[in-house]
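**Student:** Need coordinates for the following:
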Amino acid sequence: MHSEIRPVRLATHRELAWKPSSGYAFASTSNVTQIAGEELGLMATQYVLGVIDGEIPSMVALLSLTPGTNLFVGPDGRWLGDYVPAVMRSYPFKLIPAESGEFALAFDEGSGLLASAGEAEAFFDDQERPTERVSKILQFLVNLHRGIRTTNEAIGRLKERGLLEPWPLVIQDGENKVPINGLLRVSESALTQLDAVSFAALREGGTLAVAYAQLISMANLAKLGRLANAHAQYAERSRSQHEDVASMFASAKADDDIDWDEVLKTD
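**Tutor:** This next block holds a predicted model:
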């Protein structure tokens, strides 16, 4: 599936409709996702949070340590977690930059979720205005964008104060260990060495909360390992037994079945 992100416009979408996504297969190759401040607490308890370095550093949840792989999407497109990140829940809609310098609502026309008028959800009503549901999606995306920006502004303040450090993560590729470059984490030692005034200043704008969320989230690294093993088990069983996805997940009773509840359990 190839993305075809195009702005939602009356002239283009008046006679078209859209279908909600029934799963998360579209995200199966996304190994990171952005985080809005409002969901920071939930994300920290279930995902590994890290910082992608750059001129403007950004906080992300690691969905896999391997590019092009999302361990939280099951073989049948289900999300294998108790909380689905907000970015994933807005699909097939997105925000894109507009010529005015603001943002416009867009739709992924390569999603397979575009339909003829009357066959699904309308984009526009009889008065040629966005439907109530489309308007709510737009507001959700605007709020999400603001939340992501707020989180990343806090990450920027942490970087300015020298509170981020390279994260020496590695993945095992056969007999070789491959380092993951460009990922940062909060330096716990630098954080604890701050004087009282500097520490108090971090409370502004939720900066301190972002720092602690990242530190707490590192306890979830073991979950990524369990998920990777579970996917490998499923792939091996599919090759050897040719079992269909539905029966695989419905019959997890034998000792060699994948117990996703156990896989997703936090240590």
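
**Student:** Only C-alpha atoms from now on, for both contacts and neighbour counts.
**Tutor:** Fine.

**Student:** Does anything pack onto the longest helix seen in the chain? Which helices or strands?
**Tutor:** The residue-count maximum for a helix in the chain (DSSP state H) belongs to helix 132-160. Contacts defined by 3 or more CA pairs under 8 Å, 6 or more residues apart in numbering; DSSP states H and E place helix 132-160 against strand 58-62, strand 93-97, helix 207-217.

**Student:** ok, now how distant is the spatially most central residue of the chain from residue 124?
**Tutor:** The centroid of the chain falls nearest to residue 33 when counting by CA atoms, centre = their mean (3.0 Å). Distance of residue 33 to residue 124, computed by CA to CA, to the nearest Å: 30 Å.

**Student:** how about the strands in the chain?
**Tutor:** 5-7, 16-18, 32-34, 48-52, 58-62, 93-97, 103-108, 114-116, 121-122, 164-166, 170-173, 176-179, 183-186 (DSSP state E).

**Student:** Need those in JSON lines (columns: distance to residue 262).
**Tutor:** Output for the strands of the chain, formatted as JSON lines (distance: least, CA to CA, whole Å):
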{"stretch": "strand 5-7", "distance to residue 262": "37"}
{"stretch": "strand 16-18", "distance to residue 262": "36"}
{"stretch": "strand 32-34", "distance to residue 262": "23"}
{"stretch": "strand 48-52", "distance to residue 262": "18"}
{"stretch": "strand 58-62", "distance to residue 262": "20"}
{"stretch": "strand 93-97", "distance to residue 262": "33"}
{"stretch": "strand 103-108", "distance to residue 262": "35"}
{"stretch": "strand 114-116", "distance to residue 262": "37"}
{"stretch": "strand 121-122", "distance to residue 262": "38"}
{"stretch": "strand 164-166", "distance to residue 262": "31"}
{"stretch": "strand 170-173", "distance to residue 262": "23"}
{"stretch": "strand 176-179", "distance to residue 262": "27"}
{"stretch": "strand 183-186", "distance to residue 262": "28"}
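
**Student:** run this one through as well so I can compare:
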Amino acid sequence: MLPMFYKQLTAVSSATHTDLNIEITDYRFAVSANVIPVGISEFSQLLFHYPIVFIKADTGYTPVAVVGTDTGQNLFVNNDGEWLAPYMPAYVRRYPFMVASVSEQSQALTVCIDETYPGCNREGRGEALFNQDKSQTDYLQKVSQFLQQFELDSRRNQIFTARLAALGLLESTEATFTAQGAENGRKLDGFFVINRERLKQLDQSDVQELHQSGALELIYQHLVSLSRFSNLFNV
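**Tutor:** Next up, the predicted model:
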């Protein structure tokens, strides 16, 4: 199964994409996502705009930014496909690119693209992937570097969330919203947050370890971001 947003993947190649351009101005591909996966390196920028919570995944826990209070709703994408917050999560900025294994036998990763994205074109709009001599453009090289950093952040996510789980800091919770003028509230559940009391009760050695690894700062950034839940109806 492909990750969220992606419909099909093709390995980027000078043989087939010499004349392919990418124009990324429309983010309606994300309009039905009410949570967006995020990386821990983004927490310091995300916390000003989105609540950061954790969801349970097959491999453990994953940090996500909450962008809507209903399933299938993203309050940060308008009808014109514009992203409404000053900071856009890296997962959104990654699309329509990602790295993937080209075969089950190989562990090597290659840059791939979802050509179903409407911004993919052969009319010269936007950024070219290859120069006339079939060498990679500066744009494609920057995309590749960004994707490598994205994968590194994904691995750091796993280490961070595994430590939170091992210390018993994550608890399942829910948030209830009542829009102005509405009689009944809406409930958003299925996510996890840091339990403040458990955090206070940690052994000093564990606290010191979290501090030295940078995890303690990430925990506080997560906790601060939870105040953004009250802003979701005012996007």
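
**Student:** Which one, of the strands of the first structure, ends up nearest to residue 238 of the first structure?
**Tutor:** For residue 238 of the first structure, the closest of the strands of the first structure is strand 170-173, at 21.8 Å, according to CA to CA.

**Student:** Show me what the closest one packs onto, helices and strands only.
**Tutor:** The contact analysis (3+ CA pairs under 8 Å, 6+ apart) places strand 170-173 of the first structure against strand 176-179.

**Student:** quick one: the strand it packs on to the second structure mean distance?
**Tutor:** Strand 176-179 of the first structure differs from its equivalent in the second structure by a mean of 5.6 Å after superposition (mean CA distance after the TM-score superposition for the first structure).

**Student:** And stretch 138-145 of the first structure, by the same measure?
**Tutor:** Stretch 138-145 of the first structure: mean distance to aligned residues in the second structure after superposition is 1.1 Å, counting by mean CA distance after the TM-score superposition for the first structure.

**Student:** Which part of the second structure matches that stretch?
**Tutor:** Aligning stretch 138-145 of the first structure against the second structure (TM-score structural alignment) gives residues 144-151.

**Student:** Give me the residues contacting that stretch.
**Tutor:** For stretch 144-151 of the second structure, the external contacting residues (CA atoms under 8 Å, 6 or more residues apart in numbering) are 39, 90, 94, 98, 99, 111.

**Student:** The fourth one matches what in the first structure?
**Tutor:** Yep, that's residue 98 of the second structure we're talking about. By TM-score structural alignment, residue 98 of the second structure lines up with residue 94 in the first structure.

**Student:** mind checking how far the nearest residue to its match once chain neighbours are set aside is from residue 202 of the first structure?
**Tutor:** Of all residues not flanking residue 94 of the first structure in the chain, residue 106 sits nearest, at 5.1 Å (CA to CA, 6 or more residues apart in numbering). Taking CA to CA as the measure, residue 106 of the first structure falls 36 Å from residue 202 of the first structure.

**Student:** Please apply the same query to residue 13 of the first structure.
**Tutor:** Separation of residue 13 of the first structure from residue 202 of the first structure (CA to CA): 46 Å.

**Student:** Also residue 82 of the first structure?
**Tutor:** Plainly put, residue 82 of the first structure is 30 Å away from residue 202 of the first structure if you go by CA to CA.

**Student:** Which one of these two is surrounded by more residues?
**Tutor:** residue 202 (18 against 9; other CA atoms under 10 Å).

**Student:** which residues does that one contact?
**Tutor:** Residue 202 of the first structure touches residue 208, counting by CA under 8 Å, 6+ apart.

**Student:** Same question for residue 184 of the second structure.
**Tutor:** Counting by CA under 8 Å, 6+ apart, residue 184 of the second structure touches residue 178.

**Student:** Distance check, it against residue 177 of the second structure.
**Tutor:** Distance of residue 184 of the second structure to residue 177 of the second structure, computed by CA to CA: 9 Å.

**Student:** repeat for residue 14 of the second structure
**Tutor:** Residue 14 of the second structure sits 50 Å away from residue 177 of the second structure, going by CA to CA.

**Student:** cool, residue 198 of the second structure as well?
**Tutor:** For residue 198 of the second structure relative to residue 177 of the second structure (CA to CA), the value is 26 Å.

**Student:** The two: who's more crowded?
**Tutor:** residue 177 (16 against 13).

**Student:** mind checking how far that one is from residue 31 of the second structure?
**Tutor:** Residue 177 of the second structure is 20 Å from residue 31 of the second structure, where distance means CA to CA.

**Student:** what's the closest of the strands of the first structure to residue 235 of the first structure?
**Tutor:** Residue 235 of the first structure sits nearest to strand 170-173 of all those, at 17.0 Å, using CA to CA.

**Student:** so how far is that closest one from its chain's centroid?
**Tutor:** Strand 170-173 of the first structure sits 22 Å away from the centroid of its parent chain (CA atoms, centre = their mean, to the nearest Å).

**Student:** what does it rub up against?
**Tutor:** With CA under 8 Å, 6+ apart as the contact definition, strand 170-173 of the first structure has outside contacts at 65, 66, 177, 178, 179, 180.

**Student:** Format those as CSV; extra columns: distance to residue 44 of the first structure and neighbour count.
**Tutor:** Listed next are those as CSV, based on distance: CA to CA, whole Å; neighbours: other CA atoms under 10 Å:
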residue, distance to residue 44 of the first structure, neighbour count
65, 17, 19
66, 20, 16
177, 27, 11
178, 25, 12
179, 23, 12
180, 21, 14
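
**Student:** Would you format those as CSV with distance to residue 41 of the first structure included?
**Tutor:** Compiled in CSV, the contacts of strand 170-173 of the first structure are given as follows (distance: CA to CA, whole Å):
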residue, distance to residue 41 of the first structure
65, 22
66, 25
177, 32
178, 30
179, 28
180, 25
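
**Student:** hmm, back to that, which of the contacts of stretch 144-151 of the second structure ranks first by neighbour count?
**Tutor:** For the contacts of stretch 144-151 of the second structure, counting by other CA under 10 Å, the largest number of neighbours falls to residue 98: 25 neighbours.

**Student:** Quickly note the distance from the residue lying farthest from the centre of the second structure to residue 101 of the second structure.
**Tutor:** When distances are taken from the C-alpha mean of the second structure, residue 133 lies farthest, 34.6 Å away, according to CA atoms, centre = their mean. Going from residue 133 of the second structure to residue 101 of the second structure by CA to CA gives 26 Å.
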